[in-house]
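Enquirer: sequence isn't available, so here's the structure alone:
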């Protein structure tokens, strides 16, 4: 089951979201953090989003396996006056032990549905070039906009190229 988290639900889910983030980072996913990522650091990062979640500046969905959070995705609507139609898709994460069940695609589909409902007509994202996520976005109808070499470090600290994608809804 995938649900959009209210601010209160988000606050209660922070430890579980932190566990997913740490698992993905420590498993090699390039999502903005270096390994090893400990639970306290991951939890602090999520807690730092509480105000944005409460104000609707970050929309968060969680994938559940029973009572356990096993995946998440975010939409970050643009805040500029000339961009109310645009949002960034961010932190599409699936715990390693929940992969292979289509949760990444289901989270992506739900975030796209939520964007449409919010009147967003253009989504953008970036991901490590050649990663499983990159292949997921391409197969889900996202358009590659370009690649920047040495854009971000992977969890081990090595600089890697990043591919930018967009999708018109």
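Expert: Received the coordinates, thanks. Only a predicted model underlies this, so the values are computations on that prediction, with no experimental measurement involved.
Enquirer: could you use CA atoms for every contact and neighbour count after this?
Expert: Will do.
Enquirer: ok, residue 151 to residue 28 distance?
Expert: Per Cα to Cα, to the nearest Å, residue 151 is found 16 Å from residue 28.
Enquirer: now do the contacts for residue 163.
Expert: When the contact criterion is Cα atoms under 8 Å, 6 or more residues apart in numbering, the partners of residue 163 are 126-129, 134, 144-148.
Enquirer: and it, how far from residue 109?
Expert: To residue 109, residue 163 is 20 Å away according to Cα to Cα.
Enquirer: and residue 20, that's in a helix?
Expert: Yes: according to DSSP: H, G, I helix; E, B strand; the rest coil, the state of residue 20 is that of a helix.
Enquirer: next SSE after the strand or helix carrying residue 114?
Expert: Under the criterion of DSSP states H and E, residue 114 resides in helix 103-117. Taking DSSP H and E as the definition, the helix or strand that follows helix 103-117 towards the C-terminus is strand 122-128.
Enquirer: what's in contact with that next one?
Expert: For strand 122-128, the external contacting residues (Cα under 8 Å, 6+ apart) are 30-31, 85-90, 133-134, 160-169.
Enquirer: in addition, the following structure is provided for comparison:
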């Protein structure tokens, strides 16, 4: 089941959200964190960086679950500068390693893209580690490569290696505007 969480639901789900993030980083996901990566650090990220945006309405967080188990999550940032209110940004598409290859990431992204359309955000952007396993999924969902930046982020394994990132975007047709006489 895929659903967006309210701020109070995000607060209640902090341990599971953090566990999902930690498991993904431990499995090699390049999502901003480097090993060693503690559960407390993952909880602090969701509590201090994500929860305020969900509470203000500037960020939407979806979860996928099987019964009581949170299996994945993704976020859509709607907080943009005044000249960028036509776009939104994808953040932290995470699927727990034990639940991968079941269509969860695709379902999360489809919910996110539907919300972006409902919010009249025809341009959706993201970045991903170049060559990452998520890159073909994004391409299949209509995202195009804008470019690559070498040495953009430290590898999550803590070795100090610097990985390239690929910026991608997806455009949707803009709604028709009434023509004034």
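Expert: Sure, I can see it. Keep in mind that this is a model prediction, so the values were computed, not measured.
Enquirer: any idea what the TM-score comes out to?
Expert: A TM-score of 0.97 describes the superposed chains when it is computed by TM-score structural alignment, normalised by the length of structure 1; 169 aligned residues with a Cα RMSD of 0.9 Å.
Enquirer: got a list of what the nearest residue to residue 120 of structure 2 once chain neighbours are set aside touches?
Expert: Using Cα to Cα, 6 or more residues apart in numbering and skipping the chain neighbours, the partner closest in space to residue 120 of structure 2 is residue 86 (6.8 Å). The neighbours of residue 86 of structure 2, taking Cα under 8 Å, 6+ apart as the test, are 120-123.
Enquirer: cool, and residue 54 of structure 1?
Expert: So, once contact is read as Cα under 8 Å, 6+ apart, residue 54 of structure 1 ends up touching 6-7.
Enquirer: now do the same for residue 134 of structure 1: helix, strand or coil?
Expert: Here residue 134 of structure 1 takes the helix state, with states given by three-state DSSP.
Enquirer: how close does the nearest residue to it once chain neighbours are set aside get to residue 117 of structure 1?
Expert: On the basis of Cα to Cα, 6+ apart, the spatially nearest residue to residue 134 of structure 1 that is not a chain neighbour turns out to be residue 127, at 6.2 Å. Look at residue 127 of structure 1 and residue 117 of structure 1: by Cα to Cα, they are 25 Å apart.
Enquirer: dump the contacts of residue 86 of structure 2 to JSON lines, plus distance to residue 66 of structure 2.
Expert: As requested, these are exported to JSON lines (distance: Cα to Cα, whole Å):
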{"residue": "120", "distance to residue 66 of structure 2": "31"}
{"residue": "121", "distance to residue 66 of structure 2": "30"}
{"residue": "122", "distance to residue 66 of structure 2": "31"}
{"residue": "123", "distance to residue 66 of structure 2": "31"}
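Enquirer: which of these show up in structure 1 as well?
Expert: When the contacts of residue 86 of structure 2 are mapped onto structure 1 and scored by both residues aligned by TM-score structural alignment, their matches' Cα atoms under 8 Å, the shared contacts come out as 120-123.
Enquirer: ranges for the helices of structure 2?
Expert: The residue ranges that make up the helices of structure 2, judged by DSSP state H, are 7-12, 14-26, 39-45, 51-56, 104-118, 135-140.
Enquirer: which of these is buried the deepest?
Expert: With neighbours defined by mean count of other Cα atoms under 10 Å, none of those is more surrounded on average than helix 14-26, at a mean of 21.
Enquirer: now do that one: distance to the chain's middle.
Expert: The offset between the C-alpha centroid of helix 14-26 of structure 2 and the centroid of the whole chain comes to 14 Å, using Cα atoms, centre = their mean, to the nearest Å.
Enquirer: show me what it is packed against.
Expert: Helix 14-26 of structure 2 makes packing contacts with helix 39-45, strand 69-77, strand 87-95 when contacts are defined by 3 or more Cα pairs under 8 Å, 6 or more residues apart in numbering; DSSP states H and E.
Enquirer: and if we set it to 10 Å?
Expert: The elements that helix 14-26 of structure 2 packs onto, with contact taken as 3 or more Cα pairs under 10 Å, 6 or more residues apart in numbering; DSSP states H and E, are helix 7-12, helix 39-45, strand 69-77, strand 87-95.
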